[in-house]
Every structure is written in C-alpha cells, then in structure tokens.
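[1] Sequence and predicted structure are below.
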Amino acid sequence: MSTRTATSNAHFGNHRTSDVHESASTAALFGGTTTVVDFAIPAPGQTPTEAVDERIALAADSRCNVALHGCVVDWDAGTAEELRALSARGINTVKLFTTYRGKFMAGPSTVKNVLEVLRSTGGLAYIHAECNDTIERVMSEDEERANIERAVASFEQTSGRRPDGWYCRYTASTNTRRLLVENGGYTYDSDAYNDDLPYFVDVAATEHLIAPYTLTYNDAKMIAPFGSENPKVFAEHVISAVEELRHEGLAGHPKMLSVGLHPRLAGQAGRARALRMIIEHCLEAPDVWIARRIDIARAWIDRFGASTVPASTPESDTDQATGRKLRGEIHED
C-alpha cells in the first residue's frame, strides 16, 4: 500500500479558506494523500504550544493523518523549554518568518535562539526567508545606481560582457530607467507590462526602447496556485495566442508574443514537452519569427529609428537575414 504526504500552505480553518479539516482531508484522501502536515502559527499573544493545541483541536474531524510544524514569532524566557517539549511530542520542525513585521515576523535574535534549540533537539527550521528591511526600504537613487553598477560588473565577470537589456524581477523604481540610460550600453529594458509591441520613450533626452514583458504567457502558469499544472494547458494557451496574433498580423497588424521561461520550471521534463509543442507549432508557421529579445529590439530600432544600437553583441548572418525577411511579424519566445 502506498501513501502520500502533503505539506499544506492552505492553513485549514482560517486564513480566508472555506475548508475545514473534515472537507480538506476528504479531498486529500480522494487524491491519494493520507497525511496532511499543517502549520501551527501563533496568533498575537499566543505561545507556540497554545497554537499547536489549537491546531490539534481543529484537526479532530480530519479523516486522514495530521501532523504539524510548530512556529515561533516572539521569543521569551519559556520558549526554549516549549520547543523541547514540542519536540518530545513529535513536533520537531519549526516555521519562522523573516517578514510580515508586526504579524508573523521573527527577529534575528529569535531566529538565532530557535536554531540553537533545534540543533540540540535534532530539529529542522522551516524558514520563510525574505529580508523585511529590504522589502520595506525604498532604495535611494545613489543606492540603486551602485546596485546597477554591481550587477553589470557581475555579468561582465560571469559572461565576459555586459547585458544588452534590463529587467527587474520585482518592480522598478521611478529612477531605474533614467539610471539605466545614465549607465549606458542598454539597447532596451523590459520593465513594462503595458503593451504587446515595443515602443520608444524619451529618457534624459535619449530615445530609449521598451520591449514589454508579460506574465500572461509565462511558465509560472504551469505551477499551482498560478495556473494549471497540466503542461498541455499552457502549451494550448500559448499556441492559441500565436494563432490569434498571426490572424491580426495577416490583417496588417503584426504583433510580438513574449513567452516568459525559467529553466527551473520549463526545464523539467514534463513541462519541457509543453515548450517543445509551442516551438514545433511555431516552426510550422512560415510567418513566425522565434527570436531573442535583443534581436527583436534591434529589428525594431532598425525599422522604426532611434539612436544607434550598442554594439555589444554582433548579430549573426542568420539573425540579420531572418530579421530582414520577417521583420514586422515579430514573435518572441
């Protein structure tokens, strides 16, 4: 008989979920999951032990096995002994948050104290690791300028050349684009989600190209809770977009389709199959160009003007030929 265990991030019974343990565990069993591991996160003024006891009471109606991770938010004179007592009860993993100040956040000294106790009990810390100070702090212009310079130096050291474009994983500041132009050497940036086609903006008297990014056609849609875990759904979604944009292109309005890919996601075998389906479909279409973002940027500048493209990466003859042949019907993978 095989069993499956699920570590839950849907904290049953609260946190705006309609599930209680009875309904959630029934669904789990139908899916072949026999054990649910929940988090006992203390409410304000509650101790870790009180949080565990409350979760155990809530799980009384569970139809499958239930286990718990403990959690520490605040440290006091009795916390170390509580953790040892919880370990003796079989709860030897502890969740810590390094963000959500005033709600769940454990300060550096609390994290250190918990780790010391877990070392003695053979326990394991389960850390939601984000730097709250960084999240809360708005970088000054000088700090951001220095960070951009450090990033460029890192790229140059790693790859031997500076980047052609720029994209902030999180939101760019009001200074980012101007600092990029000041830093120089960028053909484009992608810190925009507001269009299907590249466009120019005036930045410090410089015509600067924006090549918009997208979260719509992004392989993050192949993981929960952002979308379907069935790779075929993602493939069909992108292929449908390709065909609709081809229809618009044939009507005289060519488009760009940006597909966001992450090796850690699309690189998994099951998800890579979805990517292969998309590529094979595009290769069968005579009017679709699969190109790098830098190739699209250069083609756009060449067709619609703007200042000279920085010569950091020479285009191959194939890229140049493809760009001249299909420029206008521009799609990006």
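    Everything's here; your move. Numbers count the residues shown, from 1 in each chain.

[2] alpha carbons only for contacts and neighbour counts from here, please
    Noted.

[3] element containing Ile127?
    strand 124-128 (DSSP states H and E).

[4] one more structure, for comparison:
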Amino acid sequence: MRVPVEISGEIPQQSPDLQENQSKLLVNFNEELPNGKVSKKEIRTPIKRQKGMTCTLYAMRRIAFFNSLADSKSIQAYTELKKALSDFKMTETCFKHLIHTANKIIKDFDLNLEKALIKNLSFMHSYSKAGSMYRFNLSPIEFYNQLDLFPKWVILYSILIQRILAPLFSLQQTDWHPSKGMDALRDSLSKKGAHFFMGKYGTWCYNKPPKEYKDLCTSTRKVLYFDKDSYQADEAMFTHGIIVDQIKNINGKNMVFYRDPNYPSSPGKKEKVFMLSYETFVKRLTDFRGLNFQSNECSSEEKFGLVSCIPEKIYSIR
C-alpha cells in the first residue's frame, strides 16, 4: 500500500511476516477463491450478505487478513464505518452522518485533510477539470468545501479505504490498470490472487434476474450471468464493490468471474459466482469515487483495485 509520507497520523504498519510474503511471486493463482472469509483467529468462516451500503467492506473481507500490528483505533474506525453504512438510507441526514463519521475518524488519526485531498489522484483530477472549465481561483480544500454531500462523502471514503481500511485488512493497491489489457489482469490474478474492484456491477444494475450457466456449474459453484439488454445502471450515482477471482475463455470469449457481497458465502456450501465479458467489465469499471475509466472521468494514473498482501494465506486456509 502506498502511503503519502507527508500526511501526519499513526498508520498501521505491516508485520515482518506480511512484508516477507508480499515479495513472493505466486504461480497459477488464477483459481477459485475459497468461500467465506478468514477470521481474526485465522479460521475460514461464513460471511453474511451485506447490510445497507456496506458492499465495499463485505467484499474486501473476502480477501482480508487482519494486520496483527493494527491498533484498536483501526478496529474502532472499521466498526464505526460499518455501523454508519449498515444504517444508511437515501436521506440528507444519513449522508451528513456518514460525513460526520468519516471526519471523526480522520481527526482520530490526526490526518491532514487538505494534504490527503492533494494526494488523492481522483479528487485532484476532478479539481483540475473543474478549474479549467469554470476558471475559479479556489484551493483544493475550498473546492472540496463547496461540494454537495454525496461527492464529499465519496472523496472521504476513498481516503479512508486507502489510508485506514486497506492497511487494516492487509490489502495493497494492484499494479494492474485497464490500459494494460486483459492479459495483464490475468497475470495479476495469477500472481496476487483475487482482486477487489468497484463499478456498475451486480444484481442492482439489472431489471431482470440472472440466469444460470449450467455448463459451468459444479458441486461447489453456481455460475450466473445477466442478459445485456437488462442493464439499467448507466445513470446510477452509486457503484458496487466486487471480488474478481478468475478470467476464463468460454466459447472463444474472455469472461471475468466475480463474487457479489449481496450474496452470503459459507465454506462447504454452493457459491453463487457471476460472470461477464472482459469488455463489459472494463466498460463498467470505476475508481473508488465511482468515476468511470472508459468515459475519461479518471486520472490516467488512477489505481483501480486492491489485492491481498499475503494471498497464499487467504487461499491456504479452507
């Protein structure tokens, strides 16, 4: 995980074991991610369906391994975010509560918000575009303060994901970028294991239920897909966190397989796995703020995914 050094505050560090394992290359890791999650006691346990707006947290938990050096402050921040997101409703009051919770965590960690904004590629890309379009003379923090509640929240959340949640869960940014193409993503999956991504994915994006692809179903996996003509989320303001664990060539077409936190996952039980074409996956991919790559809404240097620092542990615990 790349952490800006000039932002003050106590950031959880990786243990020596994590740092050592992080440098290891994994071979042929483009395989099924085990069901469920790894608990703090390093036991594979069931993971429930997400509550409210917790898709990011529930998705990341599938590849999370709690950092043994994380302090109680990080655990408390995770708990507070989970509670606020679980209780979320589409109201102004709830958005204000999310922002209040995020600001409290930022204060608890002594993070300098203005410096964090300047180091946030996604925010600065929007700031520069707005400055060119409207020719204003605002500092980054002044621009941020004039934003509406929703864009304020997604900026704060992207900062918390990278500064608090990723280190707590032993996650780091992936080197893969959509400009590198499908083979590079397959290679990254092979070396780093399953990836966390955000975008317009999942059941909520469609007006028809998914269909079963029986030829790919096994005793442990039920593979599902959606009809293209049922997609309806192009104008939606929200995005959804998912876990991608495989790319396979199905009847001459490269398909991306992912887990949706809207569905529970338990060891020993059949897992619902969704697939879509690689082209569709990239088309609907966004950064952590929900800005679309193919629409040129993001910085060309933006990072799009998270991976485990120690995937061999995530895959070996069954």
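    Right, received. Where do you want to start? From a predicted model like this one, the values you see are computed outputs, not experimental measurements.

[5] What's the TM-score once they're superposed?
    Between these two chains, after superposing, the TM-score reads 0.22 (TM-score structural alignment, normalised by the length of the second structure); 114 aligned residues with a Cα RMSD of 6.3 Å.

[6] that older thread, buried residues in the strand holding Ile127 of the first structure, which are they?
    Within strand 124-128 of the first structure, the residues that count as buried by 16 or more other Cα atoms under 10 Å are 124-125.

[7] Counting by contacts, list what it packs against.
    Helices and strands touching strand 124-128 of the first structure, by 3 or more Cα pairs under 8 Å, 6 or more residues apart in numbering; DSSP states H and E, are strand 93-97, helix 108-121.

[8] Quick check: which element contains Leu68 of the first structure?
    strand 65-71.

[9] wait, Val36 of the first structure
    Residue-wise, Val36 of the first structure maps onto strand 35-39 under DSSP H and E.

[10] Could you check the angle that strand makes with strand 93-97?
    When axes from the mean of the first three to the mean of the last three Cα atoms, to 10 degrees is applied, the directions of strand 35-39 of the first structure and strand 93-97 differ by 40 degrees.

[11] Can you give me the buried ones in strand 35-39 of the first structure?
    35-39.

[12] ok, then the element right after that strand?
    According to DSSP H and E, the helix or strand after strand 35-39 of the first structure is helix 48-58.

[13] angle of that next one against strand 93-97?
    Going by the same axes, to 10 degrees, helix 48-58 of the first structure makes 110 degrees with strand 93-97.

[14] what packs against helix 48-58 of the first structure?
    Right, helix 48-58 of the first structure is packed against strand 65-71, helix 79-88 by 3+ Cα pairs under 8 Å, 6+ apart.

[15] Now it: buried residues?
    48-52, 55-56.

[16] TSV please, covering those and showing distance to Arg271 of the first structure.
    TSV is the format used below for the buried residues of helix 48-58 of the first structure (distance: Cα to Cα, whole Å):
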residue	distance to Arg271 of the first structure
Pro48	40
Thr49	42
Glu50	43
Ala51	39
Val52	38
Arg55	36
Ile56	38
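
[17] what two of the residues you listed are the furthest from one another?
    Pro48 and Ile56 (12.4 Å; Cα to Cα).

[18] Any figure for the gap between Gln173 of the second structure and His125 of the second structure?
    Going from Gln173 of the second structure to His125 of the second structure by Cα to Cα, to the nearest Å gives 19 Å.

[19] what's downstream of the strand holding Ile127 of the first structure, the next helix or strand?
    With DSSP H and E, the next secondary element past strand 124-128 of the first structure is helix 132-136.

[20] buried set for the helix or strand hosting Lys248 of the second structure?
    In the assignment (DSSP H and E), Lys248 of the second structure maps to strand 240-250. Neighbour-count burial for strand 240-250 of the second structure, counted by 16+ other Cα under 10 Å, picks out 240-248.

[21] which one of those sits closest to Tyr258 of the second structure?
    Nearest to Tyr258 of the second structure among these: Val244, at 4.2 Å, using Cα to Cα.

[22] Report how many residues lie close to Asp302 of the first structure.
    Asp302 of the first structure is flanked by 16 other residues according to other Cα atoms under 10 Å.

[23] So it versus Thr26 of the first structure, what's the distance?
    60 Å.

[24] Leu245 of the first structure too?
    Applying Cα to Cα, the value for Leu245 of the first structure to Thr26 of the first structure is 44 Å.

[25] Tell me which of those two has more neighbours.
    Leu245 (21 against 16).

[26] Would you agree Ala272 of the first structure is in contact with Ala266?
    Yes - with contact defined as Cα atoms under 8 Å, Ala272 of the first structure counts as touching Ala266 (5.1 Å).

[27] ok, the two, which is more surrounded?
    It is Ala266, of Ala272 of the first structure and Ala266, that has more neighbours when counted by other Cα under 10 Å, with 21 against 16.

[28] can you give me the strands in the stretch 201-333 of the first structure?
    206-210, 289-291, 330-332 (DSSP state E, counting those that start in this stretch).

[29] what's downstream of the helix or strand in which Gln172 of the second structure is found, the next helix or strand?
    In the assignment (DSSP H and E), Gln172 of the second structure maps to strand 171-173. Next along the chain after strand 171-173 of the second structure, taking DSSP H and E as the criterion, comes helix 182-192.

[30] and that following helix, which residues are buried?
    182, 185-192.

[31] quick one: contacts for the nearest residue to Asn249 of the second structure once chain neighbours are set aside?
    Closest residue to Asn249 of the second structure apart from its sequence neighbours, by Cα to Cα, 6 or more residues apart in numbering: Met255 at 6.0 Å. Residues near Met255 of the second structure by Cα atoms under 8 Å, 6 or more residues apart in numbering: 247-249, 275-278.

[32] now those as TSV including distance to Glu312 of the second structure?
    Formatted as TSV, the contacts of Met255 of the second structure follow (distance: Cα to Cα, whole Å):
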residue	distance to Glu312 of the second structure
Ile247	19
Lys248	21
Asn249	25
Met275	24
Leu276	26
Ser277	27
Tyr278	25
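
[33] List just the nearest of the residues you listed to Ala116 of the second structure.
    Tyr278 (32.8 Å).

[34] Which parts of the second structure are strands?
    Here the second structure has its strands, by DSSP state E, at 37-38, 44-45, 171-173, 195-199, 211-212, 221-225, 240-250, 253-259, 271-277, 285-286, 306-308.

[35] Just put these in TSV and tack on distance to Lys115 of the second structure.
    Shown next, in TSV, are the strands of the second structure (distance: least, Cα to Cα, whole Å):
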stretch	distance to Lys115 of the second structure
strand 37-38	34
strand 44-45	38
strand 171-173	20
strand 195-199	25
strand 211-212	47
strand 221-225	42
strand 240-250	26
strand 253-259	35
strand 271-277	38
strand 285-286	23
strand 306-308	22
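
[36] how about those strands, which one is nearest Ser86 of the second structure?
    Comparing those by Cα to Cα, strand 240-250 comes nearest, at 14.4 Å.
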